[in-house]
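Asks: Okay, here's the prediction I keep looking at, along with the sequence it came from:
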Amino acid sequence: MNETTGKYRAPALERGLDVVELLSEQDEALSKKEISERLGLSVNELFRMLYVLEERGFIAADEETGKFRLTLRTFELSNRHPPLQRLLSAASTELQDLADQTQQACHIAVHQDNMMVVVAQQDSPYKMGFTIRLSARIDIHGSGSGLAFLAFQTDSQANAILEKSNATAEQKQMALSQLEKIRRQGYFVGASPQISGVTNITYPIFNSTKKVEAVLTMPFLTLNSDSLHHQVVSFEDSRKAVGETAERLISAIGGVHPDAR
């Protein structure tokens, strides 16, 4: 449960947000008792909160068990945000085309609360591929998505974001040491710190104010053409395809590169 540390408190609103955040982290629905125990509240304290959240469509109760789960209401609201809405609209076919062309999965992530959040993704059309689920939260300091985003911030902005993240001092320094190279070449390429055999390719997507609206990432999975018995798209061809897709997305949202005059 998150604690509000600001000047003003709104206990009822905070409890409602605690419920939404708790359910967003669960793979299965929770009962009133389970929610109350995990939040340290009585069932009576939760009753009205759950009723209002259900009435507004943020949560839903299973007809058989009565347990609560999070709906897609919050995701729908976030998609109404104009810049993100434009990007997702443009990405709907672009990600599919990119995956078909390269036989690799791909996704788009945006910066939120010092993390990167996946807002669109496309599985590989082939039977093998590495996919990150929609709405997944990714560490900003240890991912291609995060480093590509940080590289196109000012030094002070990048430092401030890393200071507020969960990165250790060593991880912050490691991230900062890579930003100039990414900035020079215009994209990030590097081995995934979590999955062996996966190389992240990430390109920034700039908006009309020359800021990074989002980043496009392909977790390139190395495939063996001999054992698969079909032609495999090379890493370099895949990288170029990611870059071309990013350019089309930038154009689609009226974006401008930082170095454009």
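Replies: Arrived safely, thanks for sending. Numbering: from 1, shown residues only.
Asks: switch to C-alpha atoms for all contacts and neighbour counts from now on
Replies: Will do.
Asks: And the top helix by length along the chain, what does it pack against?
Replies: Identified as the longest helix of the chain according to DSSP state H is helix 82-102. Secondary-structure packing of helix 82-102 (3 or more C-alpha pairs under 8 Å, 6 or more residues apart in numbering; DSSP states H and E): strand 106-112, strand 115-122, helix 235-252.
Asks: how about the strands in the stretch 101-250 of the chain?
Replies: Ranges of strands within the stretch 101-250 of the chain are 106-112, 115-122, 137-139, 188-191, 198-206, 212-221, based on DSSP state E, counting those that start in this stretch.
Asks: Make a markdown table from the ones you listed and add mean neighbour count and distance to I250 to it.
Replies: Shown next, in a markdown table, are the strands of the stretch 101-250 of the chain (neighbours: other C-alpha atoms under 10 Å; distance: least, C-alpha to C-alpha, whole Å):
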| stretch | mean neighbour count | distance to I250 |
| --- | --- | --- |
| strand 106-112 | 23 | 13 |
| strand 115-122 | 23 | 16 |
| strand 137-139 | 19 | 23 |
| strand 188-191 | 19 | 17 |
| strand 198-206 | 25 | 6 |
| strand 212-221 | 26 | 9 |
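Asks: To P83, which of these lies closest?
Replies: Evaluated over these, closeness to P83 peaks at strand 212-221, with 7.7 Å, by C-alpha to C-alpha.
Asks: take the one below as the second:
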Amino acid sequence: MFADDTELYKSDSPSEAFTLSRTIEACISDVKVWVVQNKLQLNDDKTEILLIGSAPGIDLPSSVRVGHSDISFSSAARNLGVIFDSELALKEQVNKLCQLAYLEIRRIGSIRQYLSVEATKTLVSSLVLSRLDYCNALLAGCPQVLLDKIQRVINCSARLIYKASKSAHITPLLFDLHWLPISSRIQYKIALTCFHIISGTAPPYLSELLRLYSPSRSLRSASDTRIFRVPRVCRRTLGERSFQYIGPVIWNSLSFSVRHATTLSSFKS
């Protein structure tokens, strides 16, 4: 529950989808009673219902009853600034992200002639890169075609800073700016979260998702106490994109010296 947003999540097997919708209706009814008792208001007509599932042809009613309104299932819904769709493809999120980023680039470009390189770099970092870094860990495992769209935004930003032409080679510019490609930025974010879990500075709701690996018999790798267990997942249900899977995969791929960094600053370096 947030100040202006109440969210309700429920999961079940596809065979129980119809029962799931009825359970959701009952839960919403209870929440509505609690809201009224606490002198608050639940906006029935502003409620959104999103069904996320990988099984085709799920038998569901056409709408869910919320108070006095019948709410149809949405194809996408915004949650804390991220647009989720029913297939977790995040295409709409990436398209909207790129649209807003290009808008900021055009605005900065209109006054670029009056700005120094450092001033332009500061504006791009605060108005463009900050958008690309927000919740970008959700894009782990997404198709490369979506990541390429975001990478083109980064390349455009680098050319804007140095007033380079579209045909200019982008790698030297990114190297000079010390900017990682989008795929590496995502891996960096996830690896940093794993480091906080290892060091005990992560919140419990993240720490409880990962488990350290402990071999069943004595092995040479048993002395390495900073390896996470990689769980088995189902690719059909997008399990390989979950933090429980992609986090240990990225973390375990780091070198021994990086995983055993003693401080946050040394790990980032």
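Replies: That came through, no problem. Note that the structure is predicted; figures quoted are calculated from it, not measured.
Asks: now what about the TM-score between them?
Replies: Comparison of the two superposed chains (TM-score structural alignment, normalised by the length of structure 1) gives a TM-score of 0.28, and 132 aligned residues with a C-alpha RMSD of 6.2 Å.
Asks: With A214 of structure 1 as the reference, name the closest of the helices and strands packed on helix 82-102 of structure 1.
Replies: Taking these one by one with C-alpha to C-alpha, strand 106-112 is closest: 4.6 Å.
Asks: Okay, helices next: where are they in the stretch 51-200 of structure 2?
Replies: 91-110, 117-124, 130-133, 144-162, 170-177, 182-199 (DSSP state H, counting those that start in this stretch).
Asks: What residues sit buried inside the fourth one?
Replies: This points to helix 144-162 of structure 2. 146-147, 150-151, 153-162 (16 or more other C-alpha atoms under 10 Å).
Asks: Any chance of JSON lines for those residues, columns distance to W34 of structure 2?
Replies: Listed next are the buried residues of helix 144-162 of structure 2 as JSON lines, based on distance: C-alpha to C-alpha, whole Å:
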{"residue": "L146", "distance to W34 of structure 2": "42"}
{"residue": "L147", "distance to W34 of structure 2": "43"}
{"residue": "I150", "distance to W34 of structure 2": "43"}
{"residue": "Q151", "distance to W34 of structure 2": "46"}
{"residue": "V153", "distance to W34 of structure 2": "45"}
{"residue": "I154", "distance to W34 of structure 2": "46"}
{"residue": "N155", "distance to W34 of structure 2": "50"}
{"residue": "C156", "distance to W34 of structure 2": "50"}
{"residue": "S157", "distance to W34 of structure 2": "48"}
{"residue": "A158", "distance to W34 of structure 2": "51"}
{"residue": "R159", "distance to W34 of structure 2": "54"}
{"residue": "L160", "distance to W34 of structure 2": "52"}
{"residue": "I161", "distance to W34 of structure 2": "53"}
{"residue": "Y162", "distance to W34 of structure 2": "56"}
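Asks: for the residues you listed, which one is nearest L20 of structure 2?
Replies: For the buried residues of helix 144-162 of structure 2, the nearest to L20 of structure 2 is L146 (32.1 Å; C-alpha to C-alpha).
Asks: For the closest one, give me its contacts.
Replies: With C-alpha atoms under 8 Å, 6 or more residues apart in numbering as the criterion, the residues that contact L146 of structure 2 are 91, 94.
Asks: for the one 3 residues further on, same thing?
Replies: K149 of structure 2 makes contact with 94, 98 under the criterion C-alpha under 8 Å, 6+ apart.
Asks: Can you add distance to D30 of structure 2 and give the helices of the stretch 51-200 of structure 2 back as a markdown table?
Replies: Shown next, in a markdown table, are the helices of the stretch 51-200 of structure 2 (distance: least, C-alpha to C-alpha, whole Å):
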| stretch | distance to D30 of structure 2 |
| --- | --- |
| helix 91-110 | 32 |
| helix 117-124 | 46 |
| helix 130-133 | 37 |
| helix 144-162 | 40 |
| helix 170-177 | 53 |
| helix 182-199 | 36 |
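Asks: Identify whichever of these lies nearest to V82 of structure 2.
Replies: helix 91-110 (6.4 Å).
Asks: Tell me which of the strands of the stretch 101-250 of structure 1 sits nearest to E21 of structure 1.
Replies: strand 137-139 (13.1 Å).
Asks: Who are the packing partners of that closest one?
Replies: strand 115-122.
Asks: okay, the angle between the strand it packs on and strand 212-221?
Replies: In terms of direction (axes from the mean of the first three to the mean of the last three C-alpha atoms, to 10 degrees), strand 115-122 of structure 1 departs from strand 212-221 by 60 degrees.
Asks: Could you check the strands of the stretch 101-250 of structure 1 and tell me which one is nearest E37 of structure 1?
Replies: Nearest of the strands of the stretch 101-250 of structure 1 (C-alpha to C-alpha): strand 137-139, 25.3 Å.
Asks: how close does the spatially closest residue to T120 of structure 2 that is not a sequence neighbour get to E25 of structure 2?
Replies: Nearest in space to T120 of structure 2, with sequence neighbours left out and distances taken as C-alpha to C-alpha, 6 or more residues apart in numbering, is I161 at 5.8 Å. From I161 of structure 2 across to E25 of structure 2, the span is 52 Å (C-alpha to C-alpha, to the nearest Å).
Asks: what's the answer for I197 of structure 2, then?
Replies: Distance from I197 of structure 2 to E25 of structure 2, by C-alpha to C-alpha: 36 Å.
Asks: And these two? Which one has more around it.
Replies: A count of neighbours by other C-alpha atoms under 10 Å puts I197 above the other of I197 of structure 2 and E25, at 19 against 16.
Asks: That one contacts I190, doesn't it?
Replies: No: counting by C-alpha atoms under 8 Å, I197 of structure 2 stays clear of I190, with 10.7 Å between them.
Asks: residues in contact with L123 of structure 2?
Replies: I108.
Asks: do you know how far it is from A158 of structure 2?
Replies: For L123 of structure 2 relative to A158 of structure 2 (C-alpha to C-alpha), the value is 12 Å.
Asks: Could you do A76 of structure 2 as well?
Replies: 32 Å.
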